[in-house]
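Novice: give me coordinates for this.
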Amino acid sequence: MDPSPHPLSQFVLKMHSRCDLACDHCYVFEHADQSWRGRPVVISDELLDLTARRIAEHARTHRLDTVHVVLHGGEPLLAGRNRLRRAAQNLSTALSGVSALDLRIHTNGVTLDEQYCELFAEYDIKVGVSLDGDRAANDLHRRYRNGRSSHTRVLRAIELLSGPRYRHLFAGLLCTVDLRNDPVTVYDALAELAPPRIDFLLPHATWDEPPPRPDASATPYGDWLLRVHDRWTAAGRPMGVRVLDSVLRTLRGASSLTESLGLAPVELAVIETDGALEQADSLKTAYDGAPGTGLHVAVNSLDEMAAHPGVTARQQGLDGLCETCRNCSVVRSCGGGLYAHRYRSEGGTGEFMNPSVYCADLKQLITGIRDREDRRTPMPHLPLDDVHLAEIAAGFGGADAVDRLARHELTVNRELLAAVWHESPHDETGTAAWETLAVLDTEAPESVDAVLAHPYLRPWAQRVLRGDREAGPIAMRGVAELAAAALLRSGQAGGVTVPTHLGVLRLPTLGALVVDGATQAQVTSVSDESFHVRVEGREHTVGLKSAADPAWWARHRFELPGWAVALEDTDPWRDAHGYPVRDRLSAAAVESWHRDLAAAWEWIRRELPDYAPGLAAGLSVVTPLRESTAGADISSAARDAFGAVGIARPGTPQTLACLLVHEFQHVKLGAVLDVADLYDPTCERLFYAPWRPDPRPLEGLLQGTYAHIAVVDYWRARRRTAPGAEARDAEVRFARWREQTAEAVDTLIGSGALTDLGMRFVTAMGETVANRLTEPVDADALLSARRTAADHKVRAAGLD
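Specialist: Prediction:
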C-alpha cells in the first residue's frame, strides 16, 4: 500500500448554508453535527476567488487531468445567479490550461428556472435534482417548513431539464430510500421522468443511531434495493442506477461509481461557506464536529488537507477496514460501506473501525445481484434483445448492451479453451493446471471469468487449434498460465507449475516475471496481494501491484472515473493488431499514457457521452503500438480480441479520444458479427470505401462505415470545441465524413447482400448519419469537403 496521500480531485463547494425546504432526513441540518448554525449564510466573493486559486494550485502541482467540483449547500440556488456565476467563472479561469473542469450543482429544484439553466448552459454545469419518488413518497420528507409539498415544483424543474434545450445539463435524480415506500412504485415514478441516472441513497445512520428496521428484518434495505434491481433489469436497464451499476462493476473487478461501495481511495474535500476545509458531509451524521479538520482555505494548502488523518484513513483500501470486513467474501464490492455508517462511539471519541451499520443489507444486495447475474442466460441465437440491438445499430450501445456482448464473447472464449484442452496432447503439468482451473471455476468463478475474458486468449487458442508446429507446448503452457492467474486473482491458497517461454513467466491479466533461462516456475498464492515464485532454487515474493522486484512486470492498470483500463505491454499474444507492438514501457511512458488516457476519457465523457458507457463496459485493454516514423496516427482493433485496441500514442488527448471511440466501434461490431448474420458471406464483390484507396469487401465496408459514425461525431464535437483554425478544419472534416459515411450506408443498402437483420442494422446506422446531415455547416467548409471527397473518389477509381 502506497503510504503517501492521494491528491484531491473532488471538491464540494458550499455556496449557501441554509435551505428553503425542511427535509427531516437531511444530514446537514438534522443530524449530530450542527456547525451550520455558526457559519455565514452565503460564501463570500473573496473566498470563492481564493478557493479557485487553491484548487488550481493543487491541480497544477499534481498534474490532475480533471477536477470535479459540486456546488452545494444547504440549497446552492439560494446563493443567487451572480454568486454562482462568479464561482463558475473563477473555477473555469483558474483551471484553464491546468485541468479539465467537471462542474456540477446539486439542488432540490424548487427555484430552478430558465435563467438558472441559461447560466448553467453557459458554463456547462451539470444539474442533479433530489426527488424521493411519487408525491406520496416525496412528501414523507421533502416539504417546506409550513408542511407544504415541494413535489410539483420539483417536477417542473425536471421537466425544464428534460427538454431539448437543457437535456445535456441533466445529471440525474437522487432518491433517499425510505422503507415505508414501495420500491417498485418509487422506481417507476423516477423512471417515468427518463433521467440519465438515478442515485438511491441509504438514509444516513450509525451504530449509535441505527436505521429503522420494521418487523425486525435483518436485511430490509438490501431487499428493497434488490426489488429495484429486478424492476430495472426487467425494463432493460434504461438508465444508469449508480448503486446497482457499482455493484455490477465491482463484481467484474472494475471500479465503483460511488464512495459508498468499493475499495478505491476517496479524494474529496468540502469547502464550507466560512472557508473551513472539511471531510465529507456524510460524517455530520456521526457526531458534532466529525467532519472538521481545523484547516482553512485561507491558511492551509490542499496538500495539507490531503494529508489530514481523517482523509488518509479513507485511502487505505483493505488496510483501512476492520478485521470482520477484511475477511468478508464481498469486501471488494462492499468496501466496508460508507465511512460514516461505520461509526460507533467509544469513550466519547469517534470510532470508524467497524462494519457498516448496513453490513447485512449490503451483503444481501451484492450476493443477490451476483446470483441473479449468474442465472442470466443469453437469449436464444442472439444475446441482444431488440432494444439493445437497436442501440448498437445506431452506432452507440449502453453499458448493458455491450455487457451482453462481453458475456457472449466470454462464452466463446470458454468454448475455445475447452477445444484446446480436448484437441491437444496433455502432459502432467497441463493436467494439474486444468484440474486447478476446474476447481476454481466452481469455488471462485469470478476470478476464472476475469482471466478467460482476457482479450488475447482467443489469438492464443486459435493458433493452437490451427495446429501450428508448437501447438502442444503452447497449449499446455497457456492452460497453466491461465490457471495460475486465476488462482492468484482468487486469493485462495495453492500452487501451479507453469512452463516459461523465452525467460518470461506470463500471468494473463496480471503481468509477467522475468526468470532468465528457467524453463518452468512454481507459482504459489500467498494472499490476494502477493505470491511466491520459485525458479531453479531462487524465490521471488511478488506484490501484484508492486514494482519493488525489478523482475516483476506488473500490468499497468488505471482506475479512471467510471472506466478501468489496462496498458498491455507484457502478453506475447498481444501482437494481433497488424502493427508492431511496443516493448515493456518505461515508467515515464506509462505516466504519459496515464495522463493522456485520463484526458481523452474525460473528453469522451464530456463531448461524446453517447459512446462513453459502452466503451467503459467493453474496452478493458489498450495495447501500445510502435509509433510511425512518418508521424501518422496508428490504431487497430483485432477481429478476434474483444475488449482490446492497439494504439500508437498520438500527439494529443483529443486525437487519442478519436482513436479510442473509432476502434471500439470495430470491437462492438465484431462481437455483433459473432452472433448475428448481417450479410451474405458468399458475396465476393468489392466496394468503394471513402476512407481507403482500395476497394473493400462487404464486411470491410460495413466495419469502416460503422466506425466512421464515431468519426463523424468526433469532428462534430471538435468543430464546437477546437480553437481558431482547428475549428475550421474540424468543420470541413465533419462535413466530409458525414456525407461520405451516408454514401457508404447507401452502398451497403444497395448491395443486395444484406440479410433482413443486416438491413435493419444498416438502416439504423443511416438514421444516425442522416441526423448529422441536417446540421448547418459553413458554405465554404462544405465546398472544401466535397472537393476533397471528389478527389479521393477519382484517385480510388484510378487505382481500381
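Novice: from now on I want contacts and neighbour counts done on CA atoms only, so please keep to that.
Specialist: Noted.
Novice: quick check: buried residues in the helix or strand that residue 595 is a member of?
Specialist: Using DSSP states H and E, residue 595 maps to helix 587-607. Neighbour counts using 16 or more other CA atoms under 10 Å place 593-607 of helix 587-607 among the buried residues.
Novice: for stretch 427-447, same thing?
Specialist: Using 16+ other CA under 10 Å as the test for burial, stretch 427-447 gives 429-434, 436-437, 440-441, 444-447.
Novice: contact partners of the following helix or strand past the helix holding residue 595?
Specialist: Reading on from helix 587-607 to the C-terminus, the next helix or strand found by DSSP H and E is helix 612-618. Helix 612-618 is touched from outside by 396-403, 406, 562-564, 604-605, 643, 661, 664, with contacts defined as CA atoms under 8 Å, 6 or more residues apart in numbering.
Novice: also stretch 687-707?
Specialist: Applying CA under 8 Å, 6+ apart, the set of residues contacting stretch 687-707 from outside is 395, 662-666, 669, 679, 683-686, 740-741, 744-745, 747-748, 765, 789, 792-793, 795-796, 799-800.
Novice: now with 6 Å, please.
Specialist: Residues outside stretch 687-707 that contact it (CA atoms under 6 Å, 6 or more residues apart in numbering) are 662, 665, 686, 741, 796.
Novice: likewise for stretch 394-403?
Specialist: Looking at what lies outside stretch 394-403 - CA under 6 Å, 6+ apart - the contacts are 388, 391, 611, 613, 614, 617, 618, 764, 765, 768.
Novice: sequence B follows; please return its structure for comparison with A:
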Amino acid sequence: MTADPPLLGTSGGPAVIRHQLAERAFDAIATGVGDGTSVRALFATERSQRRVLLRAVLDAARPRPDAHGPLVAVDEVWDLLVRAERSDPAETARVLYQPQTGIWATHVLRRIRNLVYDDAPLWADVGYLHAMAAAAAIRCGLRFRLCVPLRQGAAMLPTLGYARLPVRDAWETVEVAVTARGAVRCTSRSGTTVDIRRPLDLDTDDSAGWTPCTVLHARAGRGALSVVLDDIDPYRHILRPSRPARLTPAALRRWETMLTQAWSLLVTEHPEQARGLSTGLSVLVPLARAERFRPRSASSGDAFGSLLLSEPDDAVQLAATLVHELQHAKLGALMHLFDLYENDSRNLFYAPWRDDPRPLGGLLQGVYAFFGVTRFWRRQRQVAAGSRSVLAHFEFALWRQQVAHTLRGLLAAPELTGLGRRFLDGVAIVLAGWLTEPVPGNVAQRAAAAAMNHRAGWRIRHLCPPADAVEALARAWAAKVAVSGPVPPSDMRPDPAARLLDTRSALTRLWLADRDAFRELQRCDGVGRRVSGATAADLAYVSADYPSARQLYLSDLADSPDRPDAWVGLGLTAQAVGHKLVAQAVLTRPELVLAVSRAVAARTGRRPHPWDLADWLGGCLRGQGADAL
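Specialist: Here you go, the predicted model:
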C-alpha cells in the first residue's frame, strides 16, 4: 500500500487518488475470507474519504463568521496541520484518521447545511479542527500557540486526552501552547492553567486537571490488538456530541479482562477475523451494561475503525460482537467504493435482527453482519463445551436460518446492482453449505421457534391486513359459517413503538446456558423487571410447561386483548403441542388474527375467545401460508 499523499495548503484541494480493488479481493470480502488483506485495502480508501471530509469542512466553514467565533480562522489551523504533516506524517495521521474525525466532520457539515440542530455554538463544533491541529503539533514536537474550544469545562486534545478547567460559561476557549521544555500548558480566559508534563504518555495521569486517553492492549500468540477505550472524546458517539463519562476503575478492569480473553479466543479459534480486527479496529466506545443476552452495539460508516458496545456478559459475547461490527465496517467501506444497490429505493423490509423495518441498505448491512456472526458460531460450537456448546449450536442454527431467509428476499430485489448481486451470491454460496450441517434436534427446534417468534412478532406490529378481508371474516365468524379462498397480503404500516421482539429468545438463551439462573427467575416476583418484556407465560413456554403457558397467555389476553406478545406466545404454544390450525393462523398471519378479533368485538360487543378464533381462522387459511416478507 502506497503512502498517503500529503494534505495541501489552504488554496489547494486533496490530491486525486484512484482506488482499485481486485475482483478476487471483492469476492474474498463477500465470502468472508482473507480479512486481514481486505481490511487493509479498505482502510486505504477510508483515509481518502477522511481527507475529502476534512477539505469539505474547511470549504464550508471558511465563509461562515459563526463557524470561527473567538477562534482563529480555519485557514490558519489548516496551515498548522500541513506543517505538522510535513514534520511527521505518521503522527499527524494518527490524529486525522482517528474514527472520531469522521463523526465530527459529518456532524459539522450537517450543522452548516441545517440538517441537524445542536445547542452548542457552531464555532465550538468547528473548533474540533483546532483541537486536532493542536494534538498533531504536540505529537510532532512543534512549538505553537492556539486557542481550542472549552466545552463545559473540558478541552479535548484528540488521541491524547482532555484538560479540565473551571468555566464561567458553558462554551469558552482555552489557549494551548508548548513550553520551551516541551510540556503543554492549557490556559483559560480566567488565567487558570493546566500543565501537561508528559502528554504522549497515555498510561500516566501525571498532571492535575489532565485526563489521558485510555489504551487497552491484548496479545495472544503472534497477534496483538491495541485499541483506545474512548469514554472522553465529544465525538465518540454516532448521533450527537457527548460529555466525558469516565469509567470506574472496576469497570475498566472488567473491560481489560474481557478484551484480553476475547482476543485470545479470536486469535486461537477465529484467526481470519482476528487479522481483520487487528487492522481495522482502533476505538471501542463503552456503553452502559445491557441486560444479559441483549448486548448493544453500533458502528457508523462515518467512523471506520470505531465500535460502540455495552459491557459484555463474557468474553465469547464480546468476540462475537467484535466480529459482527467488523462486518459492518468492511461493508461500509466497500460501499464507499461501489454501488451495490440503487439509491432511489424507498421500500422497507423485514430484518430478523431488528424491531423495526429496514431500508435496503440497512438490510444488506444486517445480512453481511450476521453472516459473519454465523461463521463465528459455526466454529465456536466445535470448540465450546457443556452449556456453552449448546448455546453455540443455538446461535449457529438461528442465524444461518435468519440470514438465509433474508438473503432470499434480497436476491430478488430489483434495486440490486450487478455488483450487489455478485456480492450476495458470494454470501449465498458459503451459506448454502452451512445449511446442511447437523444441529442437535432439540436445539434446532428451539432455533426454528425463535425465528418464527421474531417473524410473527414483527408482523403483528408492522403489518395491517386489508380492511374488506377483515370485515368479511368478522361477519363469517359472527354468522358461524366457513370461509374459503385466499386472503390478500397485508400492507406495511410501521409501528415506531415496536420493541423487545427478542424477549423469548433472550429467555431461551438463559434456559440453554444457565439453568440455575433461569429457575431463580421463575421463583422471583415481577420477571419483567429482570428481563424487559418477559411474563410468567413466557417462562412457562421456554421451560416447556405448555399447559401453564397456554393458560397464562389466555389470561394475559383476557386482561389485554390487543397484546401482540401474548398472541404470538399463544401461537408458539399451539405449535409446540401440535395444534396446527391455531399455530397456522397466529404464526403465519398474526396481524390478521388480531384485526379480526377487534372487528368481531366491534360487531358483537365482545371479544371472541382467542384460541377458538385462531382455530377457526386456521381452517380458513389452511394451505395458504404467510405472504412473503
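Novice: okay, the angle between the top helix by length along the second structure and helix 271-280?
Specialist: With DSSP state H applied, the helix covering the greatest number of residues in the second structure is identified as helix 35-61. With axes from the mean of the first three to the mean of the last three CA atoms, to 10 degrees applied, the angle from helix 35-61 of the second structure to helix 271-280 works out at 30 degrees.
Novice: packing partners for the next helix or strand along the chain from helix 35-61 of the second structure?
Specialist: Taking DSSP H and E as the definition, the helix or strand that follows helix 35-61 of the second structure towards the C-terminus is helix 74-87. Using 3 or more CA pairs under 6 Å, 6 or more residues apart in numbering; DSSP states H and E as the contact definition, the elements that helix 74-87 of the second structure packs against are helix 128-140.
Novice: hang on, the earlier thing: of the contacts of stretch 394-403 of the first structure, just say which sits nearest to residue 731 of the first structure.
Specialist: Sorting the contacts of stretch 394-403 of the first structure by distance to residue 731 of the first structure puts residue 768 at the head of the list, at 18.1 Å, by CA to CA.
Novice: the closest one maps to what in the second structure?
Specialist: Under the alignment (TM-score structural alignment), residue 768 of the first structure pairs with residue 430 of the second structure.
Novice: and what of residue 738 of the first structure?
Specialist: If you follow residue 738 of the first structure across to the second structure using TM-score structural alignment, you land on residue 400.
Novice: report the separation between that match and residue 448 of the second structure.
Specialist: Between residue 400 of the second structure and residue 448 of the second structure the distance is 11 Å, computed by CA to CA, to the nearest Å.
Novice: again with residue 277 of the second structure
Specialist: Residue 277 of the second structure sits 31 Å away from residue 448 of the second structure, taking CA to CA as the criterion.
Novice: ok, these two, which is more surrounded?
Specialist: Using other CA atoms under 10 Å, the more surrounded residue of residue 277 of the second structure and residue 448 is residue 277, with 24 against 17.
Novice: so how far is residue 294 of the second structure from the more buried one?
Specialist: As judged by CA to CA, residue 277 of the second structure and residue 294 of the second structure stand 22 Å apart.
Novice: go on, residue 213 of the second structure?
Specialist: If you measure residue 213 of the second structure against residue 294 of the second structure using CA to CA, the figure is 28 Å.
Novice: show the contacting residues for residue 623 of the first structure.
Specialist: Shown here is residue 623 of the first structure, whose contacts under the criterion CA under 6 Å, 6+ apart are 567, 568, 646.
Novice: map it across to the second structure for me.
Specialist: Using TM-score structural alignment, the partner of residue 623 of the first structure in the second structure is residue 285.
Novice: what about its match, which SS state?
Specialist: Under the three-state scheme (DSSP: H, G, I helix; E, B strand; the rest coil), the conformation of residue 285 of the second structure reads as strand.
Novice: got it, and the one 4 residues further on?
Specialist: Taken by three-state DSSP, the conformation at residue 289 of the second structure corresponds to coil.
Novice: and it, how many neighbours?
Specialist: Residues contacting residue 289 of the second structure under the criterion other CA under 10 Å number 14.
Novice: same check on the one 4 residues further on?
Specialist: When neighbours are defined as other CA under 10 Å, residue 293 of the second structure has 19 of them.
Novice: kindly report the same for residue 383 of the second structure.
Specialist: A total of 12 residues lie near residue 383 of the second structure under the criterion other CA under 10 Å.
Novice: with the one 10 residues further on instead?
Specialist: As a burial measure, residue 393 of the second structure scores 24 neighbours (other CA under 10 Å).
Novice: cool, residue 610 of the first structure as well?
Specialist: 18.
Novice: show me what contacts the aligned residue in the second structure for it?
Specialist: For residue 610 of the first structure, the equivalent position in the second structure is taken to be residue 272, counting by TM-score structural alignment. With contacts defined as CA under 6 Å, 6+ apart, residue 272 of the second structure is in contact with residue 35.
Novice: now swap in residue 124 of the second structure and tell me
Specialist: With contact set as CA under 6 Å, 6+ apart, residue 124 of the second structure has these partners: residue 149.
Novice: just give me the match in the first structure for it.
Specialist: Per TM-score structural alignment, the equivalent position to residue 124 of the second structure in the first structure is residue 474.
Novice: tell me which element that match falls in.
Specialist: Taking DSSP H and E as the definition, residue 474 of the first structure sits inside helix 471-490.
Novice: for the stretch 351-500 of the second structure, which segments count as helices?
Specialist: Remark: helices assigned in the stretch 351-500 of the second structure by DSSP state H, counting those that start in this stretch are 360-383, 387-411, 418-435, 441-462, 467-479.
Novice: mind putting those helices into a markdown table with distance to residue 4 of the second structure?
Specialist: Output for the helices of the stretch 351-500 of the second structure, formatted as a markdown table (distance: least, CA to CA, whole Å):
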| stretch | distance to residue 4 of the second structure |
| --- | --- |
| helix 360-383 | 28 |
| helix 387-411 | 37 |
| helix 418-435 | 28 |
| helix 441-462 | 46 |
| helix 467-479 | 61 |
